[in-house]
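Peer 1: need a 3D model of the following:
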Amino acid sequence: MIDATHDPALRSWVESANGHPHFPIQNLPLGIFSPPGGGAPRGGVAIGDRILDLPAAAALLIGEAAQAAAAAGAPTLNALFALGAGPRRALRAQLSELLAEGSPARARVEPLLHAAADCALHLPARIGDYTDFYVGIHHATNIGKVFRPDNPLLPNYKYVPIGYHGRASSVRVSGTPVRRPSGQLKLPDSEAPVFGPCRRLDYELEVGVWIGPGNELGEPIPVGEADSHVAGFCLLNDWSARDIQAWEYQPLGPFLAKNFGSTISPWVITPEALAPFRIAQPARPEGDPAPLPYLLDDADQRAGAFDIGLEVFLETPGLRERGLPPHRLSASNTRHMYWTVAQMVAHHASNGCDLHPGDLLGSGTISAPDEAGCGSLLETTKGGTRPVELESGETRRFLEDGDAVILRARAENPGFVAIGFGECRATVLPAR
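Peer 2: This is a model prediction of the structure:
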């Protein structure tokens, strides 16, 4: 999957792309934007600090690439996702040529660029269904220790890519505030629950997976073909109201503790852009069972995982007032996922469940094995018993009103140009 679009010597005539921390010409992520001054949302590609209008560029493209650009003329990328990998790869290849240094098409392409700072970004797709997995084994272990110190992982964890069906209606794009939820709380000093604002609001560091073509109802997706049904990736903050969840989650799992909001980054990082950052799935610890045959594919085991650095930052009112930078809470990596993306997709469809273009899967919280890599405050603060101390003099056990959580991701590999995901950011508003 490595081709000319990944060439580290490749430079763009869009000067801001050269050395850009997120969007060099080797990335070319997809998204939905509105140009300055309004206008209908349409597909775009990030290049440095600019956005290329995809439907406007369709006339400069041929074949499947032109088909893909035309499909991006809608206010969502669902139609483009449905086309699959072939048109998406053709689009990437031809856009790379158009935007490369020395391109004879520069004069025709340049008027189709907009300053990203002047554009509005939207959800990339109309999300039909949302499923959250639980493939971060260190997070699962840390959380399990709170409830089952002697046996933190349930017996099924190493056999099943555990997931649950969430809701799509409250997924929002980065920059949209999240309202502190209210719900039933069981306080330590009361026999009956009370209804009120969440007191233990938390974030969860996740990666989102966008579904491409999908499958028909009743037709499973073999694990060896699952990658062809992935349209791209994003960052995902799956907010969690820990105190509401503690009371409501038995016997059916989280409900109001999760469905009040999830935040995703606006740019879809394509599988092609991430090709240089694929790695072998880390070997399972000795004694762990091998995946069942329907989840086991040699090619997926050789190159089905990713090496993507993940970070979480906290920006508080006190830090802002003092002109201090956001505080880094965590640094983790996608290599800590116990199951691959292909295994998640294959398992989801193994019973014949149909996946549709624009469906969103969450990885579940991705924590590193060390304490500096916890993917949630529940882990970092040991359930609120060990507060985080900030340079502003503030402390945090859980999130307070006015706090902003910022997720970032960066893929690096010697010999290739590093790419980023852009930010996934949201500020907490007070409960109503």
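Peer 1: going forward, measure contacts and count neighbours with C-alpha atoms only.
Peer 2: Fine.
Peer 1: longest helix of this protein?
Peer 2: helix 85-99 (DSSP state H).
Peer 1: structure for this one too, so we can compare:
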Amino acid sequence: MVLNSFVQVHPDSHFPLENLPYGVFKPQESLEPRPGVAIGDYVLDLSVVSSAGLFDGPILNSSDCFLQPSLNKFLGMGRPAWKEARATLQKLLSSDNPTFRDNASLREKSLLPMDKVKMLLPAVIGDYTDFFSSMHHAKNCGTMFRGPENAIPPNWFHLPIAYHGRASSIVISGTDIIRPRGQGHPVGNSPPYFGPSLKLDFELEMAAVVGPGNELGKPIDVNEAADHIFGLVLMNDWSARDIQAWEYVPLGPFLGKSFGTTVSPWIVTLDALEPFACDAPKQEPHPLPYLAEKNSKNYDISLEVRIKPSGQEHSSVVTSSNFKHLYWTLTQQLAHHTINGCNLRPGDLLGTGTISGPEPESLGCLLELTWNGQKSLSLNGLNRKFLEDGDEVIFAGCCKGNGYNVGFGTCSGKILPAP
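Peer 2: The predicted structure follows:
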């Protein structure tokens, strides 16, 4: 059954009453950031809702979590608080509730047009980890660089592999990305190349936003891990493939990744995604006990990547993939991250790694789509092997319900020339 809001929501909108994703915004540049939820083409200012005493449940009625400039305090309160907030907001925004519907002054103060506000990072991100959880992506990259006989190393099927990323260079959708400079492979007896990256790439990912963390030395059980994940965002893990290829042996990614990571502004909660849960792929060999889940699931989230070259009016779809292709689940990623006693904190970001599917059109980066530049991709008559200056990359993600969508909006960034 489709839920009805007094706020007009277009049938194609990503933000109906069934979704209510959380973000942080400024109504005006001079005002302080505050939390909000998306409903149709509007942002509901949660600081106004809170100040009006409308969060009247037992957990939130005395909390100032929505009077903060970030979502971190609310994230740390855990699933009971999240469920209470969701139930309260769905009730307040429903078409048969007069609290907002019949109060013009309250509506004017709290419901702001989305295109008039400035979106910010939804949380203070203390740490960022990026996993490598798509078997199709791992197999393609391995085949490219090591050959089909050694495509996926044996450890990949036993644990969710990851690297520790750079939290300081995570930016909100719409932020320009400056082409990085660095070293690349030497040719023959020449010294290494130094200059602007010649193989700049996008990576289609999503990322989990951590809720309550764990104490140092106390791992999170895989079957309880979902209670430590607030929700998901779209994520573009921009990659300079030439810099990455020269530096990553023996310690992994560094400057080829740390120049920028873009996330979408709205965190879609696991509660909103639950109707779209689906079985995760069968894992062979069977995971070790600490990774063995009673209920192993992914989510059916359609994902799309478009590229809009500079000066062109239209963008071209280059990738159509799906979150359900991930081999390692979100909960396995989080449980593995803490199994050594590592402590996660509210607002930490856990990237999934590139989400590639089995079909040629579902590959999640240009490295795979062009097979490391050996072939070209056509964008309305323009050829691309890797990203060029002025190219804008736009991610979108959406779950299709019966008469409604639960979507993430977009995650975009434009490439500017190196200094």
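Peer 1: could I get the TM-score for this pair?
Peer 2: The TM-score (TM-score structural alignment, normalised by the length of the second structure) is 0.96; 412 aligned residues with a CA RMSD of 1.4 Å.
Peer 1: and the longest helix of the first structure, how far from the chain's centre?
Peer 2: 23 Å (CA atoms, centre = their mean, to the nearest Å).
Peer 1: that one against the second structure, how far on average?
Peer 2: On superposition with the second structure, the mean distance recorded for helix 85-99 of the first structure (mean CA distance after the TM-score superposition for the first structure) is 0.7 Å.
Peer 1: residues of the helix or strand following that helix that come out buried?
Peer 2: Toward the C-terminus, helix 85-99 of the first structure is succeeded by helix 106-109 as the next helix or strand (DSSP states H and E). Using 16 or more other CA atoms under 10 Å as the test for burial, helix 106-109 of the first structure gives 106, 109.
Peer 1: other SSEs contacting helix 106-109 of the first structure?
Peer 2: Applying 3 or more CA pairs under 8 Å, 6 or more residues apart in numbering; DSSP states H and E, we find helix 106-109 of the first structure packed against helix 85-99.
Peer 1: quick one: end-to-end distance for stretch 4-19 of the second structure.
Peer 2: 12 Å (CA to CA, to the nearest Å).
Peer 1: just stretch 177-185 of the second structure next, same as before
Peer 2: Termini of stretch 177-185 of the second structure sit 23 Å apart (CA to CA).
Peer 1: so where is that stretch in the first structure?
Peer 2: Mapped onto the first structure using TM-score structural alignment, stretch 177-185 of the second structure covers residues 178-186.
Peer 1: which other residues reach that stretch?
Peer 2: Residues outside stretch 178-186 of the first structure that contact it (CA atoms under 8 Å, 6 or more residues apart in numbering) are 192-198, 201, 241, 243-244, 247-248, 256-257, 260-261, 401, 426-432.
Peer 1: what separates it from the chain centre, distance-wise?
Peer 2: With CA atoms, centre = their mean, you get 24 Å for stretch 178-186 of the first structure.
Peer 1: ok, stretch 304-320 of the second structure next?
Peer 2: 19 Å.
Peer 1: do the same with stretch 108-122 of the second structure
Peer 2: That offset, for stretch 108-122 of the second structure, works out to 20 Å (CA atoms, centre = their mean).
Peer 1: in that stretch, which residues are buried?
Peer 2: 110-112, 114, 117, 119-122.
Peer 1: list the ones among these that fall in strands.
Peer 2: Within those, residues falling in strands by DSSP state E are 111-112, 119-120.
Peer 1: one step back: return the subset of the contacts of stretch 178-186 of the first structure lying in helices.
Peer 2: 243-244, 247-248.
Peer 1: which of these sits closest to Gly318 of the first structure?
Peer 2: Lowest distance from Gly318 of the first structure to these (CA to CA) belongs to Asp243, with 25.1 Å.
Peer 1: how far away is that closest one from Asp132 of the first structure?
Peer 2: The spacing between Asp243 of the first structure and Asp132 of the first structure, counted by CA to CA, is 19 Å.
Peer 1: what is the neighbour count of the counterpart of Val135 of the first structure in the second structure?
Peer 2: Mapped onto the second structure by TM-score structural alignment, Val135 of the first structure lines up with Ser133. Ser133 of the second structure has 27 neighbours, counted by other CA atoms under 10 Å.
Peer 1: my guess is Ser133 of the second structure meets Pro160, correct?
Peer 2: Yes. Using CA atoms under 8 Å, Ser133 of the second structure is in contact with Pro160, at 6.3 Å.
Peer 1: what is in contact with the two at once?
Peer 2: Common neighbours of Ser133 of the second structure and Pro160 (CA under 8 Å, 6+ apart) are Trp328.
Peer 1: still on that earlier bit, can you list the buried residues of stretch 108-122 of the second structure in TSV and add distance to Leu367 of the second structure?
Peer 2: What follows is these, written out as TSV (distance: CA to CA, whole Å):
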residue	distance to Leu367 of the second structure
Ser110	45
Leu111	43
Leu112	41
Met114	35
Val117	36
Met119	31
Leu120	30
Leu121	28
Pro122	30
